[in-house]
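Novice: Build me a structure from this.
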Amino acid sequence: MRVRVIPPGAEHLGAQLGADPWAPGGPLPATYGPWHPEVVIGADSPGALLLPPAEPTASWVYAPRGVWLDDDLLVVADTGNHRVLLFHRVPAADGEPADVVLGQPDEHTEGPQAGGAGPEAGMNLPTGVLRLPDGRLLVADAWNHRILLWDDLPSADRPADLVLGQATPYDVEPNRGRDPTATSFYWPFGVALVDGRLYVADTGNRRVLVWSDGAPCSPDQPADVVLGQPGFASRGENRDGPVGAASFRWPHTVAGNGGGVVVADAGNHRLLGWHAHPDRDLPADYVLGQPDMATAVEFPYRPQTGTGFRFPYAAVRTPSGLAVADTSNNRVLLWDGEPRDQGAEPRWVLGQPSFAANGENRWEQVGFDTLCWPYGLAACGDRLAVADSGNNRVVVWSRA
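Specialist: From the prediction side, this is the model:
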């Protein structure tokens, strides 16, 4: 089904859908607190979960799963179109086109490996995106089992300057075609720089890799720490045993917590947290989303609460606290401060009218403030960018 183009004058998604989120006494639920949607990146998908046009543009995205945000840059992993979009600002109006398209020869080509041109020119389901303080750009090219690194912010599509996880830019085998090592990946979905350390959520290997001095300078520079496995050569789900404080099922993203890190262990429906940065394989200090470290239960058909998750794929630290994309509950949870135990209630919920609701787009039509499978989060100042994957868009929210 073809998605309609945003009409001139419809500067906000609310205007397209016949609702004005800025009107006094507007329709925003009280559970949003000070948060409100500011602008939408991507085309309107009124029925949700609908395929966008076969020929994309620089204004449309398909199933985005990662996003990066700072004062002068928005980076979107346009996962379904196998590309990354760069905006040299936070867009002021809905549907603005990207300034740069990476991974495709032009804005209209889609398909893995630059429409078939080859892995040296393209991507295959990119997810995590990250801009380093020195200006370098990282992209987790997940299904090519590698991380791409540009030495500066590209002004046009060009190959990465460095490929991590593979021997050459032409190789795309998981774990370089052998058992896992300290330099290989299997579906690396998330990348994060926390207190100078580069964390990679190596999802298919059910582990998190850590480079203590930041991004490696060569494909052969091994990780310093592995979390979730007894060694670099192991990749068993939950360490080939029951779920525990030192195991993962699908680690997807990593975020800081003010001295340590939290890992969104999506497959176990939880977050694991370390109070300090682990310097070796260590059990987590606390868990969010489950009653204890040994539980990994999904509760899909009962009223939800603020302390239970279903496939939480993303977490990010905001200036005021922690934000979690509770993906299968179609919501984003926000804490004021850093929750450190499973009983810590979030302060706000975005995308739902209450902490008990969890419907895709609230079981209604797509709205300016509804969510359907939020997969990625990024924060900068009073803004929170949400990769609203099922609605084929990214929504930037603002805190008043």
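Novice: From now on I want contacts and neighbour counts done on CA atoms only, so please keep to that.
Specialist: Noted.
Novice: Strands of the stretch 201-350 of the chain, residue ranges please.
Specialist: Assignment of strands within the stretch 201-350 of the chain using DSSP state E, counting those that start in this stretch yields the ranges 207-211, 225-227, 251-256, 261-265, 270-274, 286-288, 312-318, 321-326, 331-334, 348-350.
Novice: To compare with the earlier structure, here is another sequence to fold:
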Amino acid sequence: MAIHLPQANAQLRMFNGAYDNPFLAPRGVHLLGNKLLVSDTGKNRVFIWNQIPTQEFQSPDVVLGQDIATGTGRNQGSKISASTMQYPSGLWSNGKILAVADAWNHRVLIWHNFPTQSGQPADVVLGQTDFLGNEPNQLGVGSTPSERTMNWPYGLTSDGEHLWVADTGNRRVLYYDQIPTENNAPADKVIGKDTFDDRDYDHQHAIWPYSVKLSPHGQLAITDTQYYRVLLWERWTDAFSQPASVIIGQPTWEANGQNQFGLFPQANTLNWCYDSCFDNTGLWVADTGNSRLLRFSELPQQHNQPADSLIGPKDFSTSSENAETINGTNNTLYWPFSISISGQTMALADTGNHRIVLIDNH
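Specialist: I've put the predicted structure just below:
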């Protein structure tokens, strides 16, 4: 079943940032009750609204990563610090703690008290020895990773106690048993590698883990962008010792074709997928390269299971950015990167359209 935007039983809202300071390719979004957090990736900053905006263009309450609200430079066009960002992507908060994957600085920033002031510096940095470093794996390109280093961390998540980081460039997910309170804290475990210094390919693990998500019931999903698939574990603790129980988007561990090498997508195929998100019963997948969201109303129990419904194109075999835009883009998507769900509201980073889409009663 195809679902156009807006759905018949849903309310649709779209936000484009501030009137004098619009989004540029936002890649991260997080909903927390009435709070809306957005990684405005192309402009190297995070926007925070303490109440979901009511207008298409509305200034945020807090801007992080820049010294002025309209600033857009990488690391503020100067030296890296606890207050700067370069290509922020995934983010998570529980209303007190905020964590941001500062991808191109090869680090994760953590605020242990939710930011209330624009430009507020982070309290803790992971992946670097201090707030002044931003080399991949701390020593530069080609250096060996460790339990303390990162290389292009794009995604992260937490349950308020533990922390998972998609250390994308190192082809692994780092796990912290507690959200760190000190700089350069080591990860406790690693998903996808036997040791912390391993970067080898293994088709039974995520080749390019861009996103990691946890369900309220303890399931774990890792979106493996390079192999066009999502890996699903029934219990997150199993991910340390065994491959995923289910592959979404491919029929076997060895398979790695865009849309399974088909000319057109189908209900069981993916193309440059970048995120997934659990809801009360199932899973949504941001099938970015096909400019659509796929929904599995119940969690798949076998490899290559087809989705039940979608948002974006008119049917499962259509793949086109802003398909059927003769009446504008309000019913279409263009490279959706990130999904967040809070209650009955879904937030979507519609990256190619430089906007955030909110769908109520999704």
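Novice: Drop the TM-score for these two in here.
Specialist: TM-score for the superposed chains, counting by TM-score structural alignment, normalised by the length of structure 2: 0.91, backed by 353 aligned residues with a Cα RMSD of 2.2 Å.
Novice: Adding mean neighbour count and distance to Trp363 of structure 1, write the strands of the stretch 201-350 of structure 1 out as a markdown table.
Specialist: Formatted as a markdown table, the strands of the stretch 201-350 of structure 1 follow (neighbours: other Cα atoms under 10 Å; distance: least, Cα to Cα, whole Å):
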| stretch | mean neighbour count | distance to Trp363 of structure 1 |
| --- | --- | --- |
| strand 207-211 | 26 | 35 |
| strand 225-227 | 22 | 38 |
| strand 251-256 | 29 | 26 |
| strand 261-265 | 27 | 26 |
| strand 270-274 | 27 | 25 |
| strand 286-288 | 22 | 27 |
| strand 312-318 | 28 | 20 |
| strand 321-326 | 25 | 16 |
| strand 331-334 | 26 | 13 |
| strand 348-350 | 24 | 15 |
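Novice: Mind checking those for the one nearest to Pro374 of structure 1?
Specialist: Checking the strands of the stretch 201-350 of structure 1 against Pro374 of structure 1 by Cα to Cα gives strand 321-326 as the closest, at 5.9 Å.
Novice: Comparing the closest one with structure 2, how large is the average distance?
Specialist: Compared with structure 2 after fitting, strand 321-326 of structure 1 deviates on average by 0.8 Å (mean Cα distance after the TM-score superposition for structure 1).
Novice: for that strand, packing partners?
Specialist: strand 312-318, strand 331-334, strand 374-380 (3 or more Cα pairs under 8 Å, 6 or more residues apart in numbering; DSSP states H and E).
Novice: repeat that with 6 Å
Specialist: strand 312-318, strand 331-334 (3 or more Cα pairs under 6 Å, 6 or more residues apart in numbering; DSSP states H and E).
Novice: Same list (those) but as TSV, adding distance to Arg136 of structure 1.
Specialist: TSV is the format used below for these (distance: least, Cα to Cα, whole Å):
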stretch	distance to Arg136 of structure 1
strand 312-318	20
strand 331-334	29
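Novice: what number of residues lie near the equivalent of Tyr186 of structure 1 over in structure 2?
Specialist: Aligned by TM-score structural alignment, Tyr186 of structure 1 pairs with Asn151 of structure 2. By other Cα atoms under 10 Å, 27 other residues sit near Asn151 of structure 2.
Novice: is it true that Asn151 of structure 2 touches Gly169?
Specialist: Yes: between Asn151 of structure 2 and Gly169 there is a contact under Cα atoms under 6 Å: 4.8 Å.
Novice: ok, Glu135 of structure 2 - how many residues close by?
Specialist: The number of residues near Glu135 of structure 2, taken as other Cα under 10 Å, comes to 20.
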